[in-house]
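[1] Below is the sequence, then the predicted model.
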Amino acid sequence: MTGAPLPYRVTAVRRETPDTVSVTLVPAGAAVLAPFAPGQFAMVYAFGVGEIPVSVSRVDRNELTYTVRLVGAVSAALCGVRTGDLIGLRGPFGTGWDLRRARGRDVLVVAGGIGLAPLRPLLTAALATPRDFGRLNLLVGARTAHDLPYARQLRAWTAARSPLRCAVTVDRPAPGWPGRTGFVTELVGEAQFTPANTTAYVCGPEAMIRATARALDGLGVPADQIRVSLERNMRCATGHCGHCQLGGALLCQDGPVIGWDRAADLLSVREL
């Protein structure tokens, strides 16, 4: 769907960090968007303000959750909604994480800050059928402990009985922080996976994506099995405005999730 946004009603608002909010939505009428795959995004519309691309962070039948960070006028309006308010959605757009390519392989998920949001549906799907995969790993990094989203879910994922091996680190520890300190890339060497038989999924700030993908590539993870999300480059979802163009790719149409075998060249254009 690429036309007018469909109205969705806010059923829950949860503050994840001081500047990040998760908004849960259900259809406000009979019209419903097509199902979203993990990694796909919607154009999320704040009536009277505008719209921005946001990857879905949770899918439960027709109930959708989007995690929004306050960085501009539209995101500020979305972060300020209340239960009962209406929001417009267009979508789904873009490529997904494609968990099928990881069947029978070790899975390594690496998230930087709010980059965990687009990865959360992927983790939920993998944990629903853990026997379909080898070892499941999640590495999460953030600037501070206050910048870690989904605190309750992170605690569940790090529980001893969880099939997911989860490690969390922060760049700037506050007094009393009991966990790891450092960049998330420093956790890669401690994760349990066989590089040649691993599929990796990476999302976060662009510098973190570059560093992580290069580290995994250097360890021997096949470049086409390192999937990265370049969502932050997108604007209109249809490829018309040109803001999402990297090299010969229009990420609204060709992404946001692509393999490192292609992303490495696209991001090198930006470095020149």
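    Arrived safely.
[2] C-alpha only now, for contacts and for neighbours.
    OK.
[3] How much space separates the residue lying closest to Leu230 once chain neighbours are set aside from Tyr66?
    Nearest residue to Leu230, sequence neighbours excluded (C-alpha to C-alpha, 6 or more residues apart in numbering): Pro256, at 5.0 Å. Distance, Pro256 to Tyr66, by C-alpha to C-alpha, to the nearest Å: 16 Å.
[4] returning to that earlier point: any idea how far the residue nearest to Leu230 is from Gly113?
    For Pro256, the distance to Gly113 - C-alpha to C-alpha - is 18 Å.
[5] Who has more neighbours out of those two?
    Shown here are Pro256 and Gly113; by other C-alpha atoms under 10 Å, Pro256 has more neighbours (28 against 22).
[6] Quick check, the more buried one in contact with Glu231.
    Yes - using C-alpha atoms under 8 Å, Pro256 is in contact with Glu231, at 5.0 Å.
[7] Contact partners for the residue nearest to Leu230?
    Residues counted as contacts of Pro256 (C-alpha atoms under 8 Å, 6 or more residues apart in numbering) are 39-40, 94-96, 228-231, 234.
[8] Val168 too?
    Taking C-alpha under 8 Å, 6+ apart, one finds 139-141, 179-180, 184 in contact with Val168.
[9] Check Val110 too.
    With C-alpha under 8 Å, 6+ apart, Val110 has these contacts: 116, 138-140, 184, 200-203, 212.
[10] contact partners of stretch 210-226?
    Stretch 210-226 is touched from outside by 101, 110, 185, 188, 195-202, 259-262, 264, with contacts defined as C-alpha under 8 Å, 6+ apart.
[11] Just say helix, strand or coil for the residue nearest the centre of the chain.
    Nearest residue to the geometric centre of the chain (C-alpha atoms, centre = their mean): Pro118, 2.0 Å. The local conformation at Pro118, judged by DSSP: H, G, I helix; E, B strand; the rest coil, is helix.
[12] From Val81, how far out is Cys236?
    22 Å.
[13] adding another structure so you can compare the two:
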Amino acid sequence: MRNTYVPYPVRIKDVIVETEDKQLRSFWFEFINPEDAEAFNYTPGQFAELSISGYGEIPIGIASSPTEGKDVLFTVNKVGVVSSQLHNMKPGDVMGIRGPLGNSYPLKQMEGKNVVIVAGGFAVTTLRSTMNWLLHPDNRDRYGKITFIYGARTPGMLLYENEWRNWMQRGDCDIHVTIDRDCEGWDCLVGFVPSVTEQVAPPAENSVALICGPPIMIKFTQPVFDKLGWQPDQIVLSLENRMKCGIGICGRCNVGPYYVCKDGPVFTKEQLDKLPSEY
């Protein structure tokens, strides 16, 4: 049995500067050992610990989808020691990935249902993974209408633009991308995510919503679904906050009866409504 504390060795394959402030970069990793790539069996919604020798490790949501092959994608915000060191690394550099960790979005239970995905800022990462899973030819027919709502402050802070613009051309999903305030050259929606959601979300019947974003966005988006008649067990959120060890040992992410890293990071609103307000 593999030691869960030992990371898989990986090599940086590509680095992409994602945002205008250059604080967010996407890293494609390839596993050095082919057997490790086979063992890293993940599902959209899970996360992993990115490990750099001498600096530590950080929990980051997996942005790639298993449908994209054996390489894995993570988009990392430069906010601390480990992420800053990672931003200094280049293709060819070697580091580690420990995981996959946590639970995932309930893709099996979602089959046959309409799916609404609501994302804000750089929290779109695991929802990018989910969209690629849902839209893959092997999976698309198993789901109903797919609505993708994504917002950020400015066009330059939106991630994965080439991908969501390609999704707009598909014809089998509804893509709504918005920014807070209009600016020259912008050709999509203008407005905050909650107001856009209220305008375009489908009826609650036979539907499920996946929501991931900054706390302020989630705070004002949840009531929109309540207003539209959605039930708490139809709304799925990803917390991905305050995690450290990733396996429920350190206790840093404990909220009520749950460890976010082990029992989550994906929870239904029904589960969260029973937790202390601190989450």
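    Looks like it came in fine. This is a predicted model, so every value here is computed, not measured.
[14] Any idea what the TM-score is?
    The TM-score (TM-score structural alignment, normalised by the length of the first structure) is 0.93; 269 aligned residues with a C-alpha RMSD of 1.7 Å.
[15] hang on, the earlier thing: drop anything exposed from the contacts of Val110 of the first structure.
    By neighbour count, with 16 or more other C-alpha atoms under 10 Å, these hold 116, 138-140, 184, 200-203, 212 as buried.
[16] Helices - which of those land there?
    Taking DSSP state H as the definition of helices, those contribute 116, 212.
[17] Switch the buried ones among the contacts of Val110 of the first structure over to CSV; also include distance to Thr158 of the first structure.
    Shown next, in CSV, are those (distance: C-alpha to C-alpha, whole Å):
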residue, distance to Thr158 of the first structure
Leu116, 15
Leu138, 9
Leu139, 11
Val140, 11
Val184, 16
Ala200, 19
Tyr201, 19
Val202, 19
Cys203, 20
Thr212, 21
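[18] Please enumerate the helices of the stretch 101-250 of the first structure.
    Secondary structure of the stretch 101-250 of the first structure (DSSP state H, counting those that start in this stretch): helices located at 116-128, 151-157, 206-219.
[19] which of these is buried the deepest?
    Sort the helices of the stretch 101-250 of the first structure by mean neighbour count, taking mean count of other C-alpha atoms under 10 Å, and helix 116-128 sits at the top with a mean of 21.
[20] What's Leu210 of the second structure aligned with over in the first structure?
    Aligning on TM-score structural alignment places Leu210 of the second structure opposite Tyr201 in the first structure.
[21] I'd say that match and Arg227 touch.
    Yes - counting by C-alpha under 8 Å, Tyr201 of the first structure touches Arg227, with 4.8 Å between them.
[22] what number of residues lie near the equivalent of Pro163 of the first structure over in the second structure?
    Pro163 of the first structure maps onto Asp172 of the second structure when the alignment is built from TM-score structural alignment. Residues near Asp172 of the second structure, counting by other C-alpha under 10 Å, number 14.
[23] dump the residue contacts of Asp172 of the second structure.
    Taking C-alpha under 8 Å, 6+ apart, we find Asp172 of the second structure in contact with 145-146.
[24] give me that answer again for 10 Å
    Listed by C-alpha atoms under 10 Å, 6 or more residues apart in numbering, the contact set of Asp172 of the second structure reads 135, 140, 144-147.
[25] next one: Val81 of the second structure
    55-58.
[26] Please pull up the equivalent of it in the first structure.
    With TM-score structural alignment defining the correspondence, Val81 of the second structure maps onto Ala73 in the first structure.
[27] again, but for Lys145 of the second structure
    Lys145 of the second structure maps onto Arg135 in the first structure, by TM-score structural alignment.
[28] Spit out the contact partners of the nearest residue to that match once chain neighbours are set aside.
    Distance criterion C-alpha to C-alpha, 6+ apart; nearest residue to Arg135 of the first structure, sequence neighbours excluded, is Asp106 at 4.7 Å. The contact partners of Asp106 of the first structure, by C-alpha under 10 Å, 6+ apart, come to 132-137, 192-200.
[29] Narrow the residues you listed to just the buried residues.
    Buried members of the contacts of Asp106 of the first structure, scored by 16+ other C-alpha under 10 Å, are 133-137, 193-195, 197-200.
[30] I'd like these as a markdown table, with distance to Leu246 of the first structure appended.
    Listed next are those as a markdown table, based on distance: C-alpha to C-alpha, whole Å:
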| residue | distance to Leu246 of the first structure |
| --- | --- |
| Phe133 | 33 |
| Gly134 | 34 |
| Arg135 | 34 |
| Leu136 | 32 |
| Asn137 | 30 |
| Phe193 | 31 |
| Thr194 | 31 |
| Pro195 | 28 |
| Asn197 | 29 |
| Thr198 | 27 |
| Thr199 | 24 |
| Ala200 | 22 |
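[31] ok, of these, which one's closest to Ser22 of the first structure?
    Nearest to Ser22 of the first structure among those: Asn137, at 24.0 Å, using C-alpha to C-alpha.
[32] The closest one and Gly104 of the first structure: what is the separation?
    To Gly104 of the first structure, Asn137 of the first structure is 14 Å away according to C-alpha to C-alpha.
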